[in-house]
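Q: Next comes the sequence, and after it the predicted model I'd like to discuss.
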Amino acid sequence: MWSFRRCLNTFCLDPLKKWLHNHPRDTIFALSSGHGKCGVAVIRTSGPASQEALHLLTKWNSLPTPRQVKLSSIWCPKSGELLDRGLVVWFSGPHSFTGEDCCEYHVHGGPAVVSGVLQALGSLQMMRPAEPGEFTKRAFQNGKLDLTEVEGLGDLIHAETEVQRRQALRQMSGDLGQLYERWSQQLLKALAHIEAFIDFSEDDNVEEGVLLAVDEVVETLQKELEEHLRDNRRGERLRDGVQVVLTGATNAGKSSLLNVISQKPTAIVSSSPGTTRDVIEATLNIGGYPIILSDTAGLRDSEDPIEREGVRRAKARVGEADVLVAVLDVSNGLWSQETLLDHLQSLYSNLQGDEPRSVIVALNKVDLLSQESIVNIEKLCRDPKLPPVCLLSCHTGEGISNFLRIMRDCLEGICGNPLQGAPTITQTRHRHHLTACLDALGRYSVHRQQDLVLSAEELRIAQRQLGAITGRVSAEEILDIIFSDFCIGK
């Protein structure tokens, strides 16, 4: 039977901490700044031999003041050759990025200098080159970062837009991890209480009201998790890029619009219908929001097997889109005011489908219309039942800035402002573990009136799912909570 005592016997000792205690780490080194010629390059070491390596490379007899820059000559410990004169910064563990003794050498960024310092460090027996991500891995293992902060750091390094940077910085600062840690601690306390009731209620040391308090915690947490998961994937879309798809009939100007927005000839433009046969993508930054803009084949019936495949791929990409841009040619004289309105309303309904999505209508080639026609269309498009409608010309550039403004507002509505409100889910694995946690809490409610042991196990599963997100999974803390909340065995 799973109980608190069995939990302690199984999980009392954290295997990772025990292994780290019995196996001293290697000392690692690597170039921490970018590769290639630059003014200054930063080479970092981390581990117990960082101090000895510092003495050998600088010939200093004592350690410098931590976190203060000091100018020094840097020597090869084997040949005694002067390699460079640069800045050295010493970080005493645990007050460093990795939690270990660290040293940074800020040297001139020429390839020969960098290679010389790296070879000098590699010539020392107690040093080895770092593996990819190993400095951050050590920061996590030493409790300097949780997994969400590690992922935030990775996202910050790869951020290409301003809004991506803001989201990554917020996650790296620990906001998301703190939210999950708060939920984890609530579950941990609830688990400790229900385990204590199972093991000690017969001794009259635990009040029956404890179980009702656990039920309240579980119910509240279920509501918070459900609300957190109903985020429309804002954080994930911002991290990976919003899928924006250009769709419409042949020769409507989809490829021209792609080229205008990306400001380069990404797609071939021709007056011949059906030029675009495959999906063409461009990764762009619209007002700080990342998008993956896809140009697709014109939608029409065709006997050409290649074009039919292009239309099939276009329809598939439309189904995956976060934002659909319906491009229409309004210059061909086929649209009266009534038919255009009916067509736009029908188009909007069809494009939304079963799952409502963002739609923008781009009425292209307005440079070929009279001013009177443009005014009439503008009045027509103010219908509140329609999605945002832009009049533009890819040929003259008219209306493009307005189109980009509407697109930016649409992206902000999808992704939100990462600096406001509660932090959002940014990784698919977060959503997986949160969903599994919510499922376990639902099973707790099912077992609650029948078997407390099974209920406790569901709480344990839920707590582990949250711990898997931050990388902090421990059952030892249950002991501390029990003895802080109950006077058992006094």
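A: Received the coordinates, thanks. Residues are numbered from 1 along each chain as shown.
Q: Only C-alpha atoms from now on, for both contacts and neighbour counts.
A: Fine.
Q: all strands of the stretch 101-250 of the chain, in order?
A: Counting by DSSP state E, counting those that start in this stretch, the stretch 101-250 of the chain has strands at residues 102-109, 127-129, 242-247.
Q: Comparing these, which comes out most buried?
A: strand 242-247 (a mean of 26; mean count of other C-alpha atoms under 10 Å).
Q: alright, now check it against this:
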Amino acid sequence: MANSSDTIYALSSGALPAGIAVVRISGPAAETILKRLTGKAVEPRIARLLVLRDEQGGILDQALTLFFPEGMSFTGEAVVELHLHGGKAVLRAVLDAIAVFPNTRPAEAGEFTRRAFINGRMDLTSAEGVADLISAETDAQRRFALSNAVGDQERLYSSWREKLIEARALIEADLDFSDEGDVPGSVADAVMEQVHALRVAVKDHLSQTRRGEILRDGFRIAIIGEPNVGKSSLLNALARRDVAIVSDEAGTTRDLIEVALDLGGYKVVLIDTAGLRETENKVERIGIERARNAAQQADLVLLLHVAGTEKPSLDLPVQTLSIATKADLQADSVTTEAILLSTETGVGISELLTGIKHCVSVAASGASLLLPSRERHVQHLRQAHHALERSEWSNLPIELLAEELRIAADHLGHITGAIGVDDLLDVIFTRFCIGK
């Protein structure tokens, strides 16, 4: 990461051309840059329509300008926003004019949000929530990301950490000052009751990990069956476009084909797979193995067979919907064990979508959006839970109990960025878009 004392700037709105282009400037020179570009005195937090000029006095654009003083902005630094006309030439001219100021440079990916974190404007989970909010594709993803961006996760993990720090302080006071009158007697029983309640809370929170993954990354559905049962046709029908090649020739699909959809506000990932059969073709065998793995790892399997033929029997550890395809070719087909479906006529598509939406809502919905949202959160939560488990071992010396509580509190601190995250910052913030 470049010098954090530099003043940074970047386009913070969408791709050009556009109706408006928003340029954000953050750092010690932000106020000076605005004064020089406009030739006007700066008024904090007031939008003003002003003419921007370069160093030679040439007109760059007429822009809506905003200035946020240090401590009252997104980054915590002095920040300027220029709302320009959204043309490429306009933007280039304005950025060139900003670049001539000393110690001023283009922002790196995620650098505005990184500065907000460093300056205490948000914790690490909130910063990650901002990134997720920007990339949200469905309403469920938006609500989940917004919950994290406004600090709900931070408040939960920080409250747990504070309770552990308090419990550890009581134990150490009991050890060091047990002969003093203002320190309560043995606090072990009271502390262990609180520790047990925290361990249960962390365990319950971890049990919701998969639900958080579904909200953030999507509900995965594998389409499984023998060759030529209509897997690719079903994928195309659900996606409402030609995603996969459809052919009468067996073994057309050799690899996994994934398509993301928005169903009922949730992200759903459909996976077309190779037809399951015995074959000597090495490439097809690899595809079949990948199909089996996809079925094992999916949240839901759509198991297809042609209407009027025997339903396949597969021992899968996940929920399965049985679908009898090509119903238009089997007019007299009747089944109570499968959804009767035809991609040619559309019969059964609505029923199938209803079934899928129900499965997704059951897996992803709940009373709270306070869920583990990233793998690093899960790893630290697991380590905190292990430490709390160890703290409940019988006959554990009180000194070791205090140490286990410290370990658990530290892992919670790593999640929010309260302690020891310098080595993670580049990894986290370089995944952001430029200008955020």
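A: Received it, and whenever you're ready, just let me know what you need. Source: prediction; values computed, not measured.
Q: could you dump the strands of the stretch 101-250 of the first structure to JSON lines with distance to Leu57 of the first structure?
A: Output for the strands of the stretch 101-250 of the first structure, formatted as JSON lines (distance: least, C-alpha to C-alpha, whole Å):
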{"stretch": "strand 102-109", "distance to Leu57 of the first structure": "10"}
{"stretch": "strand 127-129", "distance to Leu57 of the first structure": "13"}
{"stretch": "strand 242-247", "distance to Leu57 of the first structure": "49"}
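Q: out of the ones you listed, nearest to Leu351 of the first structure?
A: Closest to Leu351 of the first structure of these, according to C-alpha to C-alpha: strand 242-247, at 9.8 Å.
Q: What range does the helix or strand following that closest one cover in the second structure?
A: As assigned by DSSP states H and E, the chain's next helix or strand after strand 242-247 of the first structure is helix 254-262. Using TM-score structural alignment, helix 254-262 of the first structure lines up with residues 231-239 of the second structure.
Q: closest to Thr424 of the first structure out of the strands of the stretch 101-250 of the first structure?
A: Per C-alpha to C-alpha, nearest to Thr424 of the first structure of the strands of the stretch 101-250 of the first structure: strand 242-247, 15.5 Å.
Q: could you pull out the strands for the stretch 201-350 of the second structure?
A: For the stretch 201-350 of the second structure, strands defined by DSSP E, counting those that start in this stretch occupy the ranges 219-225, 257-263, 266-272, 300-306, 319-325, 339-340.
Q: and among those strands, the most buried is which?
A: Of those, strand 219-225 is the most buried (mean count of other C-alpha under 10 Å), at a mean of 26.
Q: hmm, who's touching stretch 271-287 of the first structure?
A: 161, 250-251, 255, 262, 266-269, 290-298, 306-307, 309-311, 313-314, 404, 407-408 (C-alpha atoms under 8 Å, 6 or more residues apart in numbering).
Q: at 7 Å what do you get?
A: 161, 250-251, 262, 290-298, 307, 310, 314, 408 (C-alpha atoms under 7 Å, 6 or more residues apart in numbering).
Q: do stretch 236-246 of the first structure as well
A: So stretch 236-246 of the first structure is contacted by 164, 254, 289-296, 318, 321-327, 415, 425-427 (C-alpha under 7 Å, 6+ apart).
Q: Quick one: neighbours of the equivalent of Leu169 of the first structure over in the second structure, just the number.
A: When the second structure is aligned by TM-score structural alignment, the residue opposite Leu169 of the first structure is Leu146. Leu146 of the second structure: 20 surrounding residues under other C-alpha atoms under 10 Å.
Q: now Glu303 of the first structure: how far from Glu309 of the first structure?
A: 11 Å (C-alpha to C-alpha, to the nearest Å).
Q: quick one, which of those two is more surrounded?
A: Glu309 (15 against 7).
Q: residue in the second structure matching that one?
A: Using TM-score structural alignment, the equivalent of Glu309 of the first structure in the second structure is Ile286.
Q: again with Arg405 of the first structure
A: Looks like Arg405 of the first structure aligns to Thr354 there (TM-score structural alignment).
Q: repeat for Gly471 of the first structure
A: Match for Gly471 of the first structure (TM-score structural alignment): Gly417.
Q: Now that its match has come up, it's in contact with Met122, right?
A: No - counting by C-alpha atoms under 7 Å, Gly417 of the second structure stays clear of Met122, with 9.6 Å between them.
Q: which one of the two has more residues nearby?
A: Per other C-alpha under 10 Å, whichever of Gly417 of the second structure and Met122 has more neighbours is Met122, with 23 against 20.
Q: how about the more buried one, what's its partner in the first structure?
A: So Met122 of the second structure corresponds to Leu145, using TM-score structural alignment.
Q: Now its match. Nearest residue, chain neighbours left out?
A: Ala139 (5.8 Å; C-alpha to C-alpha, 6 or more residues apart in numbering).
Q: Could you measure from the one you found over to Phe97 of the first structure?
A: In terms of C-alpha to C-alpha, Ala139 of the first structure sits 6 Å off from Phe97 of the first structure.
Q: go on, Val327 of the first structure?
A: 51 Å.
Q: And for Val244 of the first structure?
A: On the measure of C-alpha to C-alpha, Val244 of the first structure and Phe97 of the first structure end up 39 Å apart.
Q: Leu188 of the first structure too?
A: In terms of C-alpha to C-alpha, Leu188 of the first structure sits 29 Å off from Phe97 of the first structure.
Q: and if you look at Leu368 of the first structure?
A: From Leu368 of the first structure to Phe97 of the first structure the distance is 61 Å (C-alpha to C-alpha).
Q: Comparing those two, which residue is more hemmed in?
A: For Leu368 of the first structure versus Phe97, the count of surrounding residues by other C-alpha under 10 Å is larger for Phe97: 19 against 14.
Q: Trace the more buried one over to the second structure, please.
A: Using TM-score structural alignment, Phe97 of the first structure sits opposite Phe74 in the second structure.
Q: shouldn't its match be in contact with Arg114?
A: No - with contacts counted by C-alpha under 7 Å, Phe74 of the second structure stays clear of Arg114, the gap being 10.5 Å.
Q: Check the gap between the equivalent of His193 of the first structure over in the second structure and Ala131 of the second structure for me.
A: In the second structure, His193 of the first structure lines up with Leu170, judged by TM-score structural alignment. Leu170 of the second structure sits 39 Å away from Ala131 of the second structure, going by C-alpha to C-alpha.
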